[in-house]
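Enquirer: have a look at this fold, sequence not included:
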């Protein structure tokens, strides 16, 4: 594989009943990126649906993936994709929902703990390393005493739905910035006050 290839995994749960859930925002970002590069998700030899394409001539190649597994067992599909494409964790970008970041906010990091996110925990274990890049898409905390598990498995609410296209676009822009300019430059852009 070219050294300008990146595996971008959008986390979520399979099935139409989960498609609009907060927990599936990673897959929504993968859909946005696929639309930008004119690619369609198709079945793959690994347990994932994959869309491949380039950001343009001379620009990085993206392998976009949506694991066929549930969020908490994302590690096996991600590990299989890394092996299939002969990529290391340094070429992996995982896009996922983040409770500890306000809605409509995107934050970027490499490595670190999983923060209780079971999808990240499983990927770290299967990949044998936490040293991959994460695009953390803020979904905010649940209201009142709502259980976090119930909250992430609900669809975005009315006002959130209106802002969602901009959030997905920002997260897709962040992925593009990471693969083209590096994590530090992307962080400077997306972590700066507006």
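Expert: Yep, it's here. Treat the numbers as computed from the prediction; the structure is a model and nothing was measured. Numbering: from 1, shown residues only.

Enquirer: hey, let's count contacts and neighbours off CA atoms from now on
Expert: OK.

Enquirer: so what touches the longest helix along the chain?
Expert: The residue-count maximum for a helix in the chain (DSSP state H) belongs to helix 158-181. Applying Cα atoms under 8 Å, 6 or more residues apart in numbering, the contact partners of helix 158-181 are 6, 25, 28-30, 32-33, 59-60, 93, 103-106, 108, 135, 137, 183, 185-186, 190.

Enquirer: next up, a structure to set beside the first:
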């Protein structure tokens, strides 16, 4: 059984470890836990490993956020992975920094990465793990906020939440989305 785990972000050093790139940070933590390293491949950085016999193909699209769907569709088709065995890890303004939200589908909520995936897959029913980044920014400054680095007070919470996200992904692969949602959506990370 194969799963496609997708971390959303933008390529380039200037975007590394920003709020918008939390998807990359989560899948890199997942890969590191299994001593897996990424290689450059078609439309993405890719790594593969197994968790208890289940094959994971983990990608970081190299297409920039607003074209993420190209990489997702290519790797789904190449590896013959059904949409319910895809999990997209994405930053979410509508959730506080302390929260995660796992959903089997839903709107793109104005997120360009999700919008691209939805357009190319022709569906909005694909699992996504939304990583709350908060919305503490002045009016009109959303783009600057999502492309900014975490502040010092947030970093310990973010590190704990990245570790929790890795556990959520493992649970999704091993026990399915329903059981995982019951647990993941109650998680509140505080110091």
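Expert: Great, that's in hand. These numbers come from a predicted model, not from an experiment.

Enquirer: alignment lookup: residue 57 of structure 2 to structure 1.
Expert: Aligned against structure 1 by TM-score structural alignment, residue 57 of structure 2 finds its counterpart in residue 63.

Enquirer: how far away is that match from residue 93 of structure 1?
Expert: Note on residue 63 of structure 1: its distance to residue 93 of structure 1, by Cα to Cα, to the nearest Å, is 10 Å.

Enquirer: so which of the contacts of helix 158-181 of structure 1 belong to strands?
Expert: 6, 93, 106, 108, 135, 137 (DSSP state E).

Enquirer: what does the fourth one correspond to in structure 2?
Expert: By that I understand residue 108 of structure 1. So residue 108 of structure 1 corresponds to residue 102, using TM-score structural alignment.

Enquirer: so among the ones in strands among the contacts of helix 158-181 of structure 1, which ones count as buried?
Expert: 6, 93, 106, 108, 135, 137 (16 or more other Cα atoms under 10 Å).

Enquirer: for the fourth one, which residues are in contact?
Expert: It refers to residue 108 of structure 1. Contacts of residue 108 of structure 1 (Cα under 8 Å, 6+ apart): 133, 134, 135, 136, 174, 183, 186, 187, 190.

Enquirer: residues in structure 2 aligned with stretch 157-176 of structure 1?
Expert: Aligning stretch 157-176 of structure 1 against structure 2 (TM-score structural alignment) gives residues 151-170.

Enquirer: do stretch 81-96 of structure 1 as well
Expert: Aligned by TM-score structural alignment, stretch 81-96 of structure 1 falls on residues 75-90 of structure 2.

Enquirer: that stretch: which residues count as buried?
Expert: 75, 76, 81, 83, 85, 86, 87, 88, 89, 90.
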